[in-house]
Each structure stands twice: as structure tokens, then as C-alpha cells.
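Colleague: Let's see this in three dimensions:
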Amino acid sequence: IPEEGEYEPNIKDAKPVISPDKLKFGAEKLYKVTNIVDENTLELDTGLKVRFFGVNIKRDELSRLLAYLNEYVKGKQIFLEFDQYSRPESEIVPAYVFLKNRIFINKELVRQGLANVQIGNFKYKSTFIKVVGD
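Modeller: Sure thing, here's the model as predicted:
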């Protein structure tokens, strides 16, 4: 029984889905991509795993996609942007991925025909749809 003024959580053993030490904030928000886990998932220098949000990878373009990610993304510095509609359901965080030079990787995947635009609402949906027609 807690003493007066002590906090006792209503949900016992609650913990965040994502460990806070895997996230970077402020001036140190750049991550380095250390591994291409699979066609949709990057592993970062903090151990955080990120899934491309707003796109569905085309299964028939896997070899071209993996070649692109290995050449242009692996080993590079990136920053992440999160969407109000994206919620982590596991240790993998859905996010928009940008290279340090501001190239928007999720958009590039759609533009190059490596991914389709995801169904549903999200911040960059109109941006992705526009590049499909270009």
C-alpha cells in the first residue's frame, strides 16, 4: 500500500513499446543506417528498427529495391519523421525516412516504381500520389 503522496501506477509493469534510449531528440536526431533487415525495415545505430510508412513494397521489385537500399541508404545518415497515424505495434517503428541531404526515401521508392502508395490517411499521401503520375 503506497503512503500518502506516493505514485502507484494503475497498470502494473507498463513499459513503452519502444525503448527511449533508441530514440534521438534535438540536435542529435541523425541516425546511421547500419543494416537493411528486409525490404521494408532498416536497423539504425541505436538499435531502433524502422519500417517505411505510407508505402507498400512491390514484391516483384525486391531485388531492385534491396540493391537501391544497399547502395543509397545503408551506411548513410538519416533523420526520421513520424506521422500522427503511425503507431508502433512492436519494436519496429513506422516512419518517414529522409537522408541527411533531405532526399525523402519513402517518396523515392514510389517514384522509382519500387513501392505503391499505402491505403488510408497519412501526411504525405498526396505527395506520393503525385509522383506516381510523374
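
Colleague: Please make it C-alpha for all contacts and neighbour counts, starting now.
Modeller: Noted.

Colleague: what's the top helix by length along the chain in contact with?
Modeller: If you go by DSSP state H, the chain has its longest helix at helix 62-72. For helix 62-72, contacts defined as Cα atoms under 8 Å, 6 or more residues apart in numbering pick out 36, 38-39, 109, 114.

Colleague: do stretch 117-134 as well
Modeller: 54-56, 83-85, 107, 110-111, 113.

Colleague: Proceed likewise with the subsequent sequence, for comparison:
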Amino acid sequence: MSPLQSKSSAILLLLLLLPWAANAGTLSVISTDRWVHVVRVYDGDTFRTTRGERVRLLGINAPEVAHNRQREQVMGHEASIRLQQLISGKTVRLSFDKVRQDDYGRTLAHIYLRDNSWVNAQLVREGLAHVYTFEPNHSRTKALLVAEKQARAAQIGIWSTDHFRVLAAGKVTARHIGQFRLITGPIEQSSGWSFQLGRLHISVPKKYRQWFKHPLQLTPGQTITVRGVIRVSRTGNYSLALHSPFDVEYSDRSIQP
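Modeller: A predicted model of the protein is given here:
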């Protein structure tokens, strides 16, 4: 083959392969999802694949089932059974956000069935899980919050129980310490990164302030709803830490980032 023929053949081969190379490159850049087969469901938000990978459903938290010395939370069994119905023995798609693994080595992912049903949102919509997110994994938080508000409005699942029902700020007591709750009420005092809500002192710890665009701009008398774990300080005061802007819901505005 002459040099001219060789060069022509190379050009022809390149032209034939170019569309495939472009498609392959596009897929590798925009698609990082992958499929796994579910072999065991541990509870309402955690499962294991056939390869031994433990997967934690991203952006939500289901009531705990009984394990070790921990008692089962209200509707923990129901949430676990529902997740089994949805994914047990099936091949599901894992879709990721910015951080793909938690401190326990579990893979963090949004789960989709073959019909493209979004399992995380399904559990929230049915009142079998609540929104529970940390920065920077917030690409789908707004959609999850919409699903949660629908379940709360309908008072279904966990939202029909005393353990999870939205709590008035003035009714926080010692029995609520350690619980994750949604708490609502009018703001009594506000100053930058902290404010008072009924008996609760709400604050944004320094390490989480990077996720907020600016210090909290709140007005005394304004009614809001916050989410988080109720703690007690050394002085005996009740407190709650906000981890992201999504932990605050404004009654007079749409859900804020």
C-alpha cells in the first residue's frame, strides 16, 4: 500500500469511528449512574448489593428498626417492609450527588427502578421517611421537600404519629431530647446566626455557615419551621443546630435554598 493509500485509509477509519468516539466520550462525562442487584434490605433506607456494597438512600431518613440495644422507632418495620417490596431482589439504578460515601463507608445514592420510579421520593411521599440532608448533596432536595410537604398535609405515615408530627416550639420538653423533629413557631429573638424559637435556641454552627449565602435574615414574630435533632446544653437549655438552608422552612414564602 502506498503512503497516499495508507493515509486515505486512516482518514476513512477515523471518520467511521468519530461518531462512536463522541458518543462514548459523552456518556463517560454525563452518565456516572450504575446498576446493582439488591440482595438484602436492612431497614427503610439501607440495603446491600450482591457484591457486598452497602447503599444508603440519599437525602432521606426512615424510622429505625430494632438493632443492637436500640428499640424500633414508630413505623420502622413498615418502612423496612415497603423498601423490600420496592427493591428486594431487583436490579436498581444508583444515581449520585457530589459526595458518594458517608463516614460509615456506605454508598450514598438516589435509587431508581427500571421504570424510572424514584424510590427515595416514593418513601417520602408515602410518609415512610422524612427529608434528611447534608451539604453538599442537595441536587434533589427541593423535590424531596415538596413530596414531604404533601405527606405532612395528608397526615399519612409517620406524620400521623405523635413521634414525628410537627411540634409547636412552645411544647418542647425533656422527652423530646435526642429526637429528630420538625418544630414550628414564631421567632422571638434573632441575631445573625442564631435565634430563639419558643423554648429552643436555634443556631448555625460555624462549620455549616459556608453553605448559607448570608446570615439568617429573620424578623421577630415571623413564623417558621425548622428541622433537626433537639439537644440540651450544659446550662439546661434546649437547642437545635441547622446544617443547611434547607433546614429552615418559611411560612410566608416558598421553600428556600
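
Colleague: Need the residue closest to the centroid of the first structure.
Modeller: The centre of the first structure sits closest to residue 95, judged by Cα atoms, centre = their mean, with a distance of 2.9 Å.

Colleague: Tell me which residue of the second structure lines up with that one.
Modeller: Superposed on the second structure with TM-score structural alignment, residue 95 of the first structure falls opposite residue 109.

Colleague: And residue 81 of the first structure, by the same measure?
Modeller: So residue 81 of the first structure corresponds to residue 95, using TM-score structural alignment.

Colleague: Distance of that match relative to residue 36 of the second structure?
Modeller: 11 Å (Cα to Cα, to the nearest Å).

Colleague: Which of the three states applies to the residue nearest to the centre of the first structure?
Modeller: Classification of residue 95 of the first structure using DSSP: H, G, I helix; E, B strand; the rest coil returns strand.

Colleague: just checking, it touches residue 85?
Modeller: No - here residue 95 of the first structure lies out of contact with residue 85, judged by Cα atoms under 8 Å, at a distance of 10.1 Å.

Colleague: Show me what the helix or strand just after the longest helix of the first structure is packed up against.
Modeller: Later in the chain than helix 62-72 of the first structure, the nearest helix or strand by DSSP states H and E is strand 77-81. Judged by 3 or more Cα pairs under 8 Å, 6 or more residues apart in numbering; DSSP states H and E, strand 77-81 of the first structure is in contact with strand 31-38, strand 92-99.

Colleague: Packed most tightly, which of those strands would that be?
Modeller: strand 92-99 (a mean of 21; mean count of other Cα atoms under 10 Å).

Colleague: check the fit of that one onto the second structure and give the mean distance.
Modeller: Compared with the second structure after fitting, strand 92-99 of the first structure deviates on average by 1.0 Å (mean Cα distance after the TM-score superposition for the first structure).

Colleague: just to revisit the earlier point, which residue numbers in the second structure go with the longest helix of the first structure?
Modeller: Using TM-score structural alignment, helix 62-72 of the first structure corresponds to residues 76-86 of the second structure.
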